[in-house]
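Undergrad: sequence? don't have it. structure:
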């Protein structure tokens, strides 16, 4: 059994709010737009990190983190990328990977919109944790926590917090 924390679009933010929400997880998955290699290192020092780079992660980030990762967690296969879309609206660049890999879990970020959806066409659970940082189109910061136990995905929890009031003024 593994407890997973899922975040995306931190854009340089990894504060006490996120650390508190992720304190009891075994590992953190980051679906891109981390913000910097230094921030990725801070997250990895806090908990084991598995990440993909996002469209705003450039340079060194692209040499360290893949744009697409396919891996196993317990008995569940996971496909993770930053720009991937969602059921019935997958990005064409990732749809072929979904069709060939047939993951149990498909993780994407980028939209800053939290989505947890079952896709009956491909038999997968689509997860987008929304935007965990203070920058972007989202009005609230969000993240997910859940358990992967064998092939079962359970105990899904949503974290939701206001963005920094200093950044909302304008």
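TA: Cool, got the structure. Predicted, not measured: the structure shown is a model, and the values here were computed from it. Numbering: from 1, shown residues only.
Undergrad: from here on, contacts and neighbour counts on C-alpha atoms
TA: Fine.
Undergrad: residue boundaries of the strands in this protein?
TA: Here the chain has its strands, by DSSP state E, at 2-7, 27-30, 49-51, 68-73, 76-81, 85-86, 89-90, 105-107, 114-119, 124-129, 140-149, 152-162.
Undergrad: any idea which residue sits dead centre in the chain?
TA: The residue lying closest to the centre of the chain (C-alpha atoms, centre = their mean) is residue 31, at 3.4 Å.
Undergrad: now do it against residue 168, distance only.
TA: Residue 31 sits 24 Å away from residue 168, taking C-alpha to C-alpha, to the nearest Å as the criterion.
Undergrad: for comparison:
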């Protein structure tokens, strides 16, 4: 079993509240729009990291992290990409990537809207943790905590981190 802390859209901001939630996970995933590499530097150092870049990330971030991750964890096929749209209206080419990689879990960011939905049309769980940052139109800062065990996502929790700008 692997415990995951999923964040996105930090836009250069991370606070102690986020870091405290990440203390109890095995892996930290960041679904893009890091904004400033100091965000990554402030993540707990003893955790495995899976980080992708987003549309606001600069060349230094792009040299450090990929745009996409396709991986199998505990028997679960996972894709992490910043811009993916949402079920049933995915961004161009995303459904094809889901099918090509036989994904069971698609993780993305970009919208700043926390959403988890199983898309039965392609047999894939969609997860977007919302945004942990202060920049954007979201009202509530959010992240997701969950576990992967025997090719299944379990014990999923939405964490509300407080209102943006407060």
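TA: Right, received. Where do you want to start? In this text, all values refer to a predicted model and were calculated from it rather than measured experimentally.
Undergrad: looking at the strands of structure 1, which is buried most?
TA: Neighbour counts (mean count of other C-alpha atoms under 10 Å) averaged over each of these peak at strand 105-107, with a mean of 26.
Undergrad: need the residues that contact it.
TA: Here strand 105-107 of structure 1 makes contact (C-alpha atoms under 8 Å, 6 or more residues apart in numbering) with 31, 76-82, 84, 98, 124-128.
Undergrad: need the contact list for residue 36 of structure 1.
TA: Listed by C-alpha under 8 Å, 6+ apart, the contact set of residue 36 of structure 1 reads 11-12, 57, 61.
Undergrad: gap between residue 74 of structure 2 and residue 50 of structure 2?
TA: In terms of C-alpha to C-alpha, residue 74 of structure 2 sits 15 Å off from residue 50 of structure 2.
Undergrad: got it, and residue 13 of structure 2?
TA: Taking C-alpha to C-alpha, one finds residue 13 of structure 2 at 18 Å from residue 50 of structure 2.
Undergrad: count of neighbours near residue 120 of structure 2?
TA: Neighbour count for residue 120 of structure 2, taken as other C-alpha atoms under 10 Å: 10.
Undergrad: returning to that earlier point: and the contacts of residue 36 of structure 1, which are buried?
TA: Buried members of those, counted by 16 or more other C-alpha atoms under 10 Å: 11-12, 57, 61.
Undergrad: before we move on, back to that, contact partners for the closest residue to the residue nearest to the centre of structure 1 other than its chain neighbours?
TA: Nearest residue to residue 31 of structure 1, sequence neighbours excluded (C-alpha to C-alpha, 6 or more residues apart in numbering): residue 8, at 4.7 Å. Residue 8 of structure 1 is in contact with 30-34, 109-110, 112, 128-133, 143, counting by C-alpha under 8 Å, 6+ apart.
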